[in-house]
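K.L.:
coords below, sequence missing:
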């Protein structure tokens, strides 16, 4: 966890003298990365997702926003050019996870970027586009405050007035402040968009940034005929009628030759490319159709036509660019979700995907060479997922607890008198079988006889198998597909491990330790043994299976990375809009900072857990936390992912 170093540049102020010192009291929480396999986290997130989907189906917050903000009162936000005639815009998506990664990226977008290894600096942008999922896992429990607001306000704080009171929380409006606009992702919708609207749609500043959008969708009008449109496609719904009519009105404002950069919550074109490829491989017609988000995106793209220049998306936490194949037309399509959340791999991205259709036009794409991380690195990081027990002890404990419950339920099934198992129960029978490979058939016969008399055990096993089958079949594939069968095999391996643990520990406890099979002490002893050994072996089985299943069948692409919580390999786009060209600089931060000291003009009053209570003096202007001695400041460690991509405002049209 982040700690202030012993050589902090400013000493702590005693709490009892705080009231006599001028300055502003500020609180910052250094949150760790979300543990996506934590049992409690899994349960809470699942409940939030279910509630959000149910409520979203009946009450769409976008309709309320449209009613309160009709198009006449929601005009395009005007963006001015800089002194050199250019407009600089940053794109950052999937923020709001751990402090180290999110704060490092917040520092990058709040300052000029000095390209490592080059004698060049890119100026700070006048607009920050947030591409979705500003908070993880959900907005609940002050999620926006601790995981988004704290790092961004600390990286680019508003100035402290000379007459600031000790507990001042009054927003400070900064003249000519850069603009922050946001597109909601699925995680922003898990509270029905309430927190998102309160944060971005009421016009209050966020640190040194200003906000101006009135709804969760927006339009920016830049100089020289450039526009930026931001879509809100909710969870899995179609674009709402009011939003579509709003963009139809904005389309009427476009002049001939104007170009639009489109921001969408997720790269749904990749799903569409894979869907088309699946349909081409099948000999029988398929009922699989476009996802709602791609249908909605294609409607807006069809509306824009030749005005569309670039499509930006987050959601996938890596950098990838799909560019039109030589001789074909279409917008450049970027995925850049490296704002702070855990890393996603790139090794399964299709190189030359099947063409997608926008209206009657078929667009042919290829994957640009410079994905980030590169595919070799992605595979290497994937292969580390077997180390699951070292990273997710609580998840391994949950797996071990399921083993114990299955074994306990099976043992508790009372056999009839004179059965093969005998009056001593399953444990007494197992304790008589020496542990060894040759004895495995005898053990399985015992277990099958016990299962025949324990319907609850059979149901428990079926539930385990169904869970792992469902885990392997995200998307359109059903439980009875090949992926589902592979997942079912994974579940059966865990069931077999649970039985093996019961056999081994029963043999040790009853035969070697001399504890009677009916002794009550055998149950808590078995629980302790399975928690430690079963947790380790179960975690290893889960981790190794994820790696092998991904290598062999491409399964568990999400879990193989989310289970690791990799906070390095971040990325952003810094874009320059000129009269005739848009120049996009894809940038990467390979390693985030992990050791912090207090910034200039900041005093530590107290630290409780992960939360800092600071006093910012009137002369405090820079970041509240700076890299500790020996750490490279994130803006100085930025490198290029690939050469700048130039998009012309008046492109020459080509024919396939």
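P.N.:
On my side now, so go ahead. Computed from a predicted structure; not experimentally measured.
K.L.:
from here on, contacts and neighbour counts on C-alpha atoms
P.N.:
Fine.
K.L.:
which helix of this protein spans the most residues?
P.N.:
The residue-count maximum for a helix in the chain (DSSP state H) belongs to helix 482-506.
K.L.:
ok, and here's another one to check against it:
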């Protein structure tokens, strides 16, 4: 390491690295020496670096438990006793910001890390830094007579696949007995809250696959409600207020019918209720989870019943105006035969002979193929038969054909509504109750708001910290002609080149020119050792 003056890379594993027991991390990081032109001297999942002017970096591996194991604890405590001086300053890096997550989830994790900081580093830990949350936030300890164990808490996980909100953690202010104040947040609280609004209108656009299951769930909720045979009272009302009252009472009666008499719809509703309750984060009390989950299901169930009734009313109006159910199941075929006879007469009897030669397949195939495309007529005729003679009067194949026809139309009508309600649910939860911060922002798939943090040790030993950000990242890249045309030696390392990057943005503005500093502060080096009180 002392002989190599090029860039070196030290890495701590995160939760994704531990999903395979750290196998991939050890294989490509610890068991190799180079990665993309960077030297990898690290041989374990944790490390300690001694920097100039009395600065240290401790990289801790929290695994999936939110804490270091006994081997790491012994390694770092021995280092604190024997290597770290009284005037030295330490930066601790973990993949997870337990100060924010413990406050949010109302938990206490990282007891070994806390013991290391409070008992062995006592006052020498100037900064704790973490990622995991895909945003940037910095909290600094307020002035107090009581000693603080960590001066600054910094989260920068903006390299993550999608953006996380900052306004959810707006009220954080206490950690390990010290009061902290938020000095910087990226995106800002107002921006973060405004971004969440996108769930209402953009959820379906970003998550179109949700239509497949969403429309199916809505159909299950109202499956037992088809058909609605007694809708005449709504259409016979003379005023709009009367129609609205009759419409509302029909919705209410259908809701009661689901839980009192139906099988498929009641099971679907109860299953959705249990799933919705489980979906609400466990940080809330059971009562609040039940209320939020219940209201969520009620909104979906009401919307499904509303769409069901509107579809049934549409069919009823078409039947009353003789637009449907005028010639049985094969209206389209009868129209085709009449047009065929009118415009293509058959004086030689060719069509009759074709029917005889094909054993009846010639007209039958056309007849049933047209019936498959005449979905509204199938719905209307079958609906009339069910309302007149009951379900038991029809064969299973006819019922399957009817419910398939209903499902096609109902699915088309319901998919925009289910996405709108679920997106509104996420917006209300993230902005009013500060829950579902992961689901509400991952659904938006925002790749912008990227940032990274750089450190600079000044000549006097103070540490300057810059966080640089790019609000909008490019979606396409192209080969940089400056990199391609640069004359380079056969053994010239990439970091010595004038244009070290092979790629540049394919669109403007170039992130190199649009980057801005969103946070800059200085941590003074320790000049007077902090004495630990004896008890």
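P.N.:
Sure, I can see it. Remember, predicted model here, so these are calculated numbers, not experimental data.
K.L.:
returning to what we had before: report the aligned residue range of structure 2 for the helix or strand just after the longest helix of structure 1.
P.N.:
Next in sequence after helix 482-506 of structure 1, counting helices and strands by DSSP states H and E, comes helix 522-529. Aligning helix 522-529 of structure 1 against structure 2 (TM-score structural alignment) gives residues 402-409.
K.L.:
Without its sequence neighbours, what residue ends up closest to residue 125 of structure 2?
P.N.:
Once flanking residues are discounted, residue 125 of structure 2 sits nearest to residue 90: 4.7 Å by CA to CA, 6 or more residues apart in numbering.
K.L.:
May I have the residues that are in contact with residue 194 of structure 2?
P.N.:
Residues near residue 194 of structure 2 by CA atoms under 8 Å, 6 or more residues apart in numbering: none.
K.L.:
what about it, helix or strand, and which?
P.N.:
Here residue 194 of structure 2 is assigned to helix 189-196, by DSSP H and E.
K.L.:
same deal with residue 390 of structure 1?
P.N.:
helix 388-391.
K.L.:
contacts for that helix?
P.N.:
Counting by CA under 8 Å, 6+ apart, 396, 535, 536, 539, 540, 542, 543, 563, 564 sit against helix 388-391 of structure 1.
K.L.:
Scan those and report the most crowded one.
P.N.:
Top of those by neighbour number is residue 396, holding 28 neighbours under the definition other CA atoms under 10 Å.
K.L.:
Going by secondary structure, that one is in what exactly?
P.N.:
Using DSSP H and E, residue 396 of structure 1 sits in helix 393-412.
K.L.:
Likewise for residue 455 of structure 2?
P.N.:
Here residue 455 of structure 2, judged by DSSP H and E, is contained in strand 450-457.
K.L.:
Packing partners of that strand?
P.N.:
Counting contacts by 3 or more CA pairs under 8 Å, 6 or more residues apart in numbering; DSSP states H and E, strand 450-457 of structure 2 packs against strand 150-156, strand 463-470.
K.L.:
how close does it sit to structure 1?
P.N.:
Mean deviation of strand 450-457 of structure 2 relative to structure 1 after superposition (mean CA distance after the TM-score superposition for structure 1): 1.0 Å.
K.L.:
Could I get the buried residue list for that strand?
P.N.:
Residues 450, 451, 453, 457 are the ones in strand 450-457 of structure 2 that count as buried (16 or more other CA atoms under 10 Å).
K.L.:
Same question for stretch 188-197 of structure 2.
P.N.:
The neighbour-count check on stretch 188-197 of structure 2 (16+ other CA under 10 Å) flags 188, 189, 192, 193, 195, 196, 197 as buried.
K.L.:
Would you mind finding the match for the fourth one in structure 1?
P.N.:
Read it as residue 193 of structure 2. With TM-score structural alignment as the criterion, the equivalent of residue 193 of structure 2 in structure 1 is residue 379.
K.L.:
re earlier: run the chain-centre distance for the longest helix of structure 1.
P.N.:
Centroid separation for helix 482-506 of structure 1 versus its chain: 30 Å, with CA atoms, centre = their mean, to the nearest Å.
K.L.:
which residues are contacting that helix?
P.N.:
Residues from elsewhere that reach helix 482-506 of structure 1 (CA under 8 Å, 6+ apart): 403-404, 406-407, 427-428, 430-431, 435, 443, 461, 464-473, 477-479, 526, 529-530, 534, 538, 541, 545, 553, 555.
K.L.:
Could I have the buried ones of those residues as ChimeraX selection syntax?
P.N.:
Here is the ChimeraX command that selects only those of the contacts of helix 482-506 of structure 1 that count as buried (16+ other CA under 10 Å):
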select :403,404,406,407,427,428,430,431,435,443,461,464,465,466,467,468,469,470,471,472,473,479,526,529,530,534,538,541,545,555
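K.L.:
Noted, bye for now.
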